[in-house]
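In: how does the following fold in three dimensions:
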Amino acid sequence: MCSLYILIIQIKKSVYMKKSYLSLLLLLGSFHFLSLQAQNTVNASVYFDADRSELTVEARKVLDHLAPALMAAADYQIELEAFTDNRGTASYNQELAAARAATVKEYLEQKGLIAQKTNIRNWGEQKALQLTDEGRQKDRRVDVAIIAFTFENLWELRDRLSANTDQITTIDQYREETITAAKGTIVVVPANAFVFEDGTSPKGKVEVIIHEAYDPAAFIMHNLTTTSNGQILQTGGMVSITAQSEGKALRLAEGMELTVAIPNGGNFDPNMELFYARPVASGGVDWKPAGQKFRRTLKPARAELKIDPELGERIAAIQVPEYPKPALPAYKGQMPPEPKMPVAPYKPRAPKKPEWEVIQKMFAPSGNVAKMNKKAAKKAQNYYQEQTEHYVRDSAKYVQLLERYEKNMAGFEKAKLKYAADHRNWEEELQARLTSIAMYQRALRLHCYSKALAKALKTQAKNIQKYAVYSNLYWGLDDLAAEQSHGMMVMAGFSSDPKKNAKVHGNLYESLIGVKVIDQYPRYQKVNQLVYQSLPADTSGKDISRMLAATGLRSLSDSLQAELKEKNLLNTQDASAQKAMLGSYIASVSQLGWINCDRFYNDPAEKMQVVINEAEDATLYAICSDIKAMLPLYPNERGQYVAQGLPKGKKVTIIGIKLQDGMAQYAQKEMLVGDKAPEMAYQAMPLKELKTELRKLSI
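Out: Got it, this is the predicted structure:
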């Protein structure tokens, strides 16, 4: 049976939720609230008896108040600074401060807080300021600084989920190195494998950074799915490999390849292929076949072919029709400022008529009118007469102010109507501009790819005698065209990172929308989501596939690979060499970044859509355990999210994650594919608990 999960990630605003969470922090008595942004800092101090590191009753009360607030936060970091007074030796006081900090940390751990989120600094007597017994009590303390994080958007949540997942290994650039990652991935790095973007070699140590994704929790953290141009893939695992030196990114030198072994538990599927990640506009990835099957041996057999020189000439002669370059959207300058809501006029308050009984009590001893003497009565009478005159004067003025207020209110109501119309028109213009940019980007992608494909054909024709070219002609051509096309798109102002897309200086988002609108308009993300929901289906990926297929090189590439395979079979290792085979999927990797060990999913059973009713901004995934696949769900114009091609009648577990005022919310329901989607019941969940729930998902 197919066990299918659907993950929903969305962003939702609720003033009540924010007020409730901030109130919880403010209730911590002596704590000082410093910030109302995505990072809130609260300070407290825990005091100790002389020469002691045990917590006092009062200290426990402070920490008891503190722990629930942190457990309710989306995420947190704790900073402890430990101090002593100036009595005793410096070394003894350093040890005493360390013991006090450890006591606080251990107590917070007992309350359920995570030890790895706590940093400690021991000052000992270095900052002791007091010389009296009373003053020294203030020096015997541990200061606790709590940084409570909230999430402004999905990117921040995912960044925190994936924090501390880097596996960094420092290697010697000048010799072959073998790296074994935490979950069993093996990476063999040849000597002199890396260069900087400008082609120069690093002189110092090289850091290789590995991320492993073998379960849904890791897929979600890194926003990975298993589809290739709309087709479902069955995954054997995903791995990201990058490198840096001196803080700068590296790439593989020309002709260099890494050998990567992905563990398979001894279950080798000969149909598994290597795929490279290709970023998509939603921030996820689409997987592109590398034209290479995974093998069992660490060292591949290397058969060489004799290539007819005329083959290069035939490839160079292939013509690629150039897609027309789209015209820039016809807007001048950035979005005008957002219309401002008119301010309601101040309503005057009617003057209060003085009351003789109240004034008498004001001048009477202890408010007892019976005990008031003649002098006090005279003062009360004079004050009452004075206040009555003020009341008459103020009443006349109030009538005038009230008439003015009513006139101003009439103008305010008209101004509100005008504001509503102006703001509606302003937002419609914003939506129209975003639509123009999105359509321009689609058309520009096709134009750039067609130009890049023509150049890539010339390059491949020139290098057709090289093994790296003829052994993977078709997909190698696509790789080269995609790389050149990506460079053209970046030059045009479209970054492959959607988080940076709107912030790159000079691009259309900056010039036609403006960073101020993008950063400060509260509904910007919602409007942008509406734009993508209203756009026609993006067919540029299929158009590019047709462009590539039109070169006619697929059959030639397949025949070359078949010839290589036949020659490799003649060189198969003997039985004794089979013992050296690893229980892994092994491939030669020529690109840094994410790779995937997958096969295309082919099942003749009836397929159906999974439709989730969700009118709010959301990101959805569908996870099917028995076929080891995770699909994205895409929004339509009817307030729904849809995944295609899932088995009818199979059990589905719907997992929902969303943001509500910076706090993660989680829900889980079950259904069958084809049934009406159930209502989701969400509960607030700190990051620690959210990770625990995600790790329960299986694939």
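In: every contact and neighbour count from this point should use C-alpha atoms.
Out: Will do.
In: could you list the buried residues of the helix or strand where residue 518 lies?
Out: Here residue 518 sits within helix 515-520, counting by DSSP states H and E. Buried residues in helix 515-520, counted by 16 or more other C-alpha atoms under 10 Å: 515, 517-518.
In: go on, stretch 415-426?
Out: 415-416, 419, 423, 426.
In: just stretch 651-661 next, same as before
Out: 651-661.
In: doesn't residue 394 fall inside a strand?
Out: No - looking at residue 394 with DSSP: H, G, I helix; E, B strand; the rest coil, it is helix, so not inside a strand.
In: can you add distance to residue 360 and give the buried residues of helix 515-520 back as CSV?
Out: Formatted as CSV, the buried residues of helix 515-520 follow (distance: C-alpha to C-alpha, whole Å):
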residue, distance to residue 360
515, 64
517, 61
518, 63
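In: isn't residue 47 right up against residue 60?
Out: No - shown here, residue 47 and residue 60 do not form a contact pair, counting by C-alpha atoms under 8 Å, at 10.0 Å.
In: when these two are compared, which one has more neighbours?
Out: residue 47 (23 against 17; other C-alpha atoms under 10 Å).
In: excluding chain neighbours, what is closest to the more buried one?
Out: Counting by C-alpha to C-alpha, 6 or more residues apart in numbering, residue 47 lies nearest to residue 141, which is 4.3 Å off, once chain neighbours are set aside.
In: that neighbour touches residue 80, doesn't it?
Out: No - Residue 141 is beyond contact range of residue 80, at 10.3 Å (criterion: C-alpha under 8 Å).
In: compare the two (neighbour count), which wins?
Out: Legend: neighbour count by other C-alpha under 10 Å for residue 141 and residue 80, higher for residue 141 (23 against 20).
In: state the distance from that one to residue 562.
Out: From residue 141 across to residue 562, the span is 74 Å (C-alpha to C-alpha, to the nearest Å).
In: which strands or helices does the longest strand anywhere in the chain pack on?
Out: In the chain, with assignment by DSSP state E, the single longest strand is strand 231-245. Counting contacts by 3 or more C-alpha pairs under 8 Å, 6 or more residues apart in numbering; DSSP states H and E, strand 231-245 is packed against strand 206-213, strand 248-252, strand 593-600, strand 629-635.
In: and those strands: which comes nearest residue 431?
Out: Closest to residue 431 of those is strand 629-635 (C-alpha to C-alpha; 17.0 Å).
In: that closest one vs strand 593-600, what angle?
Out: Note on geometry: by axes from the mean of the first three to the mean of the last three C-alpha atoms, to 10 degrees, strand 629-635 and strand 593-600 are set 100 degrees apart in direction.
In: and this one, please, so the two structures can be compared:
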Amino acid sequence: MVEPMADHSSFFRFIFKNALRNERPCSTGLLRPLPSPLKPFVMYKNALLLMFLVLCGSLSLQAQEQETSIVYFALDSDVLSPDARQQLDGLLETIGQLDRWKLDVRAHTDATGTDQYNEALAQRRAAAVRTYLTERDLPTDLVSISTFGEHRPAESNVTETGRQRNRRVEIDLYHWPLHSLNDLIGGLNENGGQFFSFASDQSVAITGADGTTVWIPSDIFVHADGRTAHGDIQLEMREAYTYADMIAQSLSTHSGDRILETGGMVYLEARLGEEQLQLREGGELVISMPTESTLPDMQLFTGATDANGNLQDWNPTGQGFKTNKMATLRIADPPAMPDVRTGMTFFKEDLSGEPIEPAKPRAPVYPSEPKRESIQYNPGFFKKLVMGRKKIEAREEAIYAQKVEQYEARLERYPELLAAHELEMERYESKMDRYREEMLAYEAGLKAQWKAHQQRQREKYKEAYELAEVKYRRTLEAYEAYKAKKIADYEAAVEQGAVDQRSLNEYFFTVNKMGWINCDRFYNIAASEKEPLMVMDDDEQEERVFILFKERRSALNTIRKKDHYTTLSVPRGMEVRVIGLKVKDGRPLLAIREVTVGEIDQIELEYEPRRLSEIRETMASLD
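Out: Alright, predicted model coming up:
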């Protein structure tokens, strides 16, 4: 649930117009809701996934398997024979062992009779099969029907044998077996993430399905480069208060080698489009986590992740919880410091008068002596026949003599050109010296233009800030009066016993980073009174083994060794449940064993096949 928190003008109006009225606080942080509350966009991940899969005609992203059953009918009949009923009973037995499946029923007839009659007969045969299945508790929404009459024969209708095989209903069973342990763990994670959408410039209070509430100030999210995020923020929340949640999300309650007792774990992630956001420097969220009764020494822990973002450990922050009456009262955010945006004026330099760099003179090229062998005269084919070889050679000699004459003339003139070039270079160096001086003066002028522009911007900002500061101080005075009245009303309500007890049984924290957070306390036991558990594993199949404490809300993942799973050291004499999960031949297996730490050196687990829904029910019963 996303609820808007009042802008400051709304609660100021309340102070001055309703100071004597006894308004009931609402969960948004307002004294009363806005006339047009923000419509939340709230979805659960696997609800979105299910919608997508149904639209695609699929129930899972995993590879499907298919089995086909065929039942046959007598001529002109839609009555199920004993053999057909027996075959459908076998199909029902198979489905009873599956978690994810669907049926596609396709009905056919032979070519006896008219097309219209056969279509109606096929519909009655399909209905007979569906009725038989659904009367035995098969969900109707997972059974689809198609009828084809006589138009898709399996064999020729010329013979009686062929016609008999065409009087049929084909039943395709599609199912999605579990191929890995990750498939099983993902199937247990029914709740998944909850998604909320709200405007970045609005303060909101968000409440999750399990009761977690997060108060989010306006403009608190920033991009990776520190820029304030503007637009519709998408926030994901995951809650883990039960053992089922912890197992489904593979969460463990330990900090280093010390066991924790948890009051709940919550994951928060904010995005703008595809970009993940973070909290601005100095920004904080207020979060409340529900509890039946608060426990002493609870504090805030933050999740430590590896390079792939996987949760590895919990780091203590030292921040103890508060039964924060300020948060309980849903008091609106204090007015923010002035955020003055004067609008940067575009700076355009005056580029007139920019010096032009002089062109560098080109040096003369030393003449290249012609080579006789490079001179070739190539007349056309017919002309070449008329001239003959001697005339062609004579023409080449004439061309060569002309090129030699040109070469000698260029060679004679080259010293003169070289001397002229040297004079040009002297004048060029003089021009370049003047150009460099002019460029220094020109660049100094550009810097002076920029400094003047900056000074004008500073003066403009200072003037706007001073006006905003005066307004802010007036606003802050009104806010303090509003808060004092709320606190006084709250204290009076406590004395009269009119305060909801649940609001006093919540852990309140301030959070300055996104990701996983945990409300925990250390379970302090001397090292001499603890020992690790060893859960044996004698097969090659991957397993997931969890240790759940019965007396305290603590859950530990285990570490796979060569032939067993082991844990951190656990208090001796503690009663725990050992939960094992694995997948074999596409079927989920579950093992549960209750043990007392220290009484058994090596714990053996007995796995039994269970349906995914049965495992979910078992997990829900562990708390």
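In: can you calculate the TM-score here?
Out: Here the TM-score for the pair of chains, by TM-score structural alignment, normalised by the length of the second structure, is 0.50; 386 aligned residues with a C-alpha RMSD of 4.9 Å.
In: re the thing from before, among the helices and strands packed on strand 231-245 of the first structure, which is nearest residue 611 of the first structure?
Out: Per C-alpha to C-alpha, nearest to residue 611 of the first structure of these: strand 629-635, 8.5 Å.
In: endpoints of stretch 279-287 of the first structure, how far apart?
Out: Start-to-end, stretch 279-287 of the first structure (C-alpha to C-alpha) is 9 Å.
In: ignore what I typed, I meant stretch 501-520 of the first structure.
Out: This stretch, stretch 501-520 of the first structure, spans 16 Å end to end (C-alpha to C-alpha).
In: got the buried residues of stretch 651-661 of the first structure as CSV, with distance to residue 228 of the first structure columns?
Out: Shown next, in CSV, are those (distance: C-alpha to C-alpha, whole Å):
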residue, distance to residue 228 of the first structure
651, 24
652, 23
653, 24
654, 23
655, 23
656, 24
657, 25
658, 26
659, 29
660, 32
661, 35
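In: so which of the residues you listed are in strands?
Out: 651-660.
In: got those residues as a markdown table, with distance to residue 289 of the first structure columns?
Out: What follows is those, written out as a markdown table (distance: C-alpha to C-alpha, whole Å):
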| residue | distance to residue 289 of the first structure |
| --- | --- |
| 651 | 30 |
| 652 | 29 |
| 653 | 30 |
| 654 | 30 |
| 655 | 30 |
| 656 | 31 |
| 657 | 31 |
| 658 | 33 |
| 659 | 35 |
| 660 | 38 |
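In: the residue nearest to residue 241 of the first structure when sequence neighbours are not counted: how many residues sit nearby?
Out: Nearest non-adjacent residue to residue 241 of the first structure, counting by C-alpha to C-alpha, 6+ apart: residue 210, 4.8 Å away. By the measure other C-alpha under 10 Å, the count of residues near residue 210 of the first structure is 23.
In: isn't residue 210 of the first structure right up against residue 260?
Out: No - when contacts are counted by C-alpha under 8 Å, residue 210 of the first structure is not listed as touching residue 260 (11.3 Å).
In: summarise which helices and strands the host helix or strand of residue 386 of the first structure is packed against.
Out: Secondary structure from DSSP H and E places residue 386 of the first structure in helix 374-462. Contact partners of helix 374-462 of the first structure among helices and strands, from 3+ C-alpha pairs under 8 Å, 6+ apart: helix 309-316, helix 356-363, helix 473-491, helix 524-534, helix 540-549.
In: return the most buried member of those.
Out: Ranked by average neighbour count under the criterion mean count of other C-alpha atoms under 10 Å, those are headed by helix 473-491 at a mean of 20.
In: report the buried residues of the longest strand seen in the second structure.
Out: Identified as the longest strand of the second structure according to DSSP E is strand 258-272. For strand 258-272 of the second structure, the neighbour count (16+ other C-alpha under 10 Å) marks 259-272 as buried.
In: nearest to residue 564 of the second structure among those residues?
Out: Distances from residue 564 of the second structure to those, taken by C-alpha to C-alpha, are shortest for residue 259, at 20.9 Å.
In: I'd like the distance between that closest one and residue 93 of the second structure.
Out: For residue 259 of the second structure relative to residue 93 of the second structure (C-alpha to C-alpha), the value is 45 Å.
In: start to end distance for stretch 656-668 of the first structure?
Out: Termini of stretch 656-668 of the first structure sit 6 Å apart (C-alpha to C-alpha).
In: what count of nearby residues applies to residue 326 of the second structure?
Out: Applying the criterion other C-alpha under 10 Å, we find 16 residues in the vicinity of residue 326 of the second structure.
In: from residue 216 of the second structure, how far off is it?
Out: Distance, residue 326 of the second structure to residue 216 of the second structure, by C-alpha to C-alpha: 15 Å.
In: same question, residue 146 of the second structure
Out: For residue 146 of the second structure relative to residue 216 of the second structure (C-alpha to C-alpha), the value is 52 Å.
In: likewise residue 145 of the second structure?
Out: For residue 145 of the second structure, the distance to residue 216 of the second structure - C-alpha to C-alpha - is 50 Å.
In: who does the longest helix anywhere in the second structure touch, helix- and strand-wise?
Out: The helix that spans the most residues within the second structure, counting by DSSP state H, is helix 381-495. Packing contacts for helix 381-495 of the second structure, counted by 3+ C-alpha pairs under 8 Å, 6+ apart, involve helix 8-17.
In: try it again at 10 Å.
Out: In this structure, helix 381-495 of the second structure packs against helix 8-17, helix 325-328, with contacts taken as 3 or more C-alpha pairs under 10 Å, 6 or more residues apart in numbering; DSSP states H and E.
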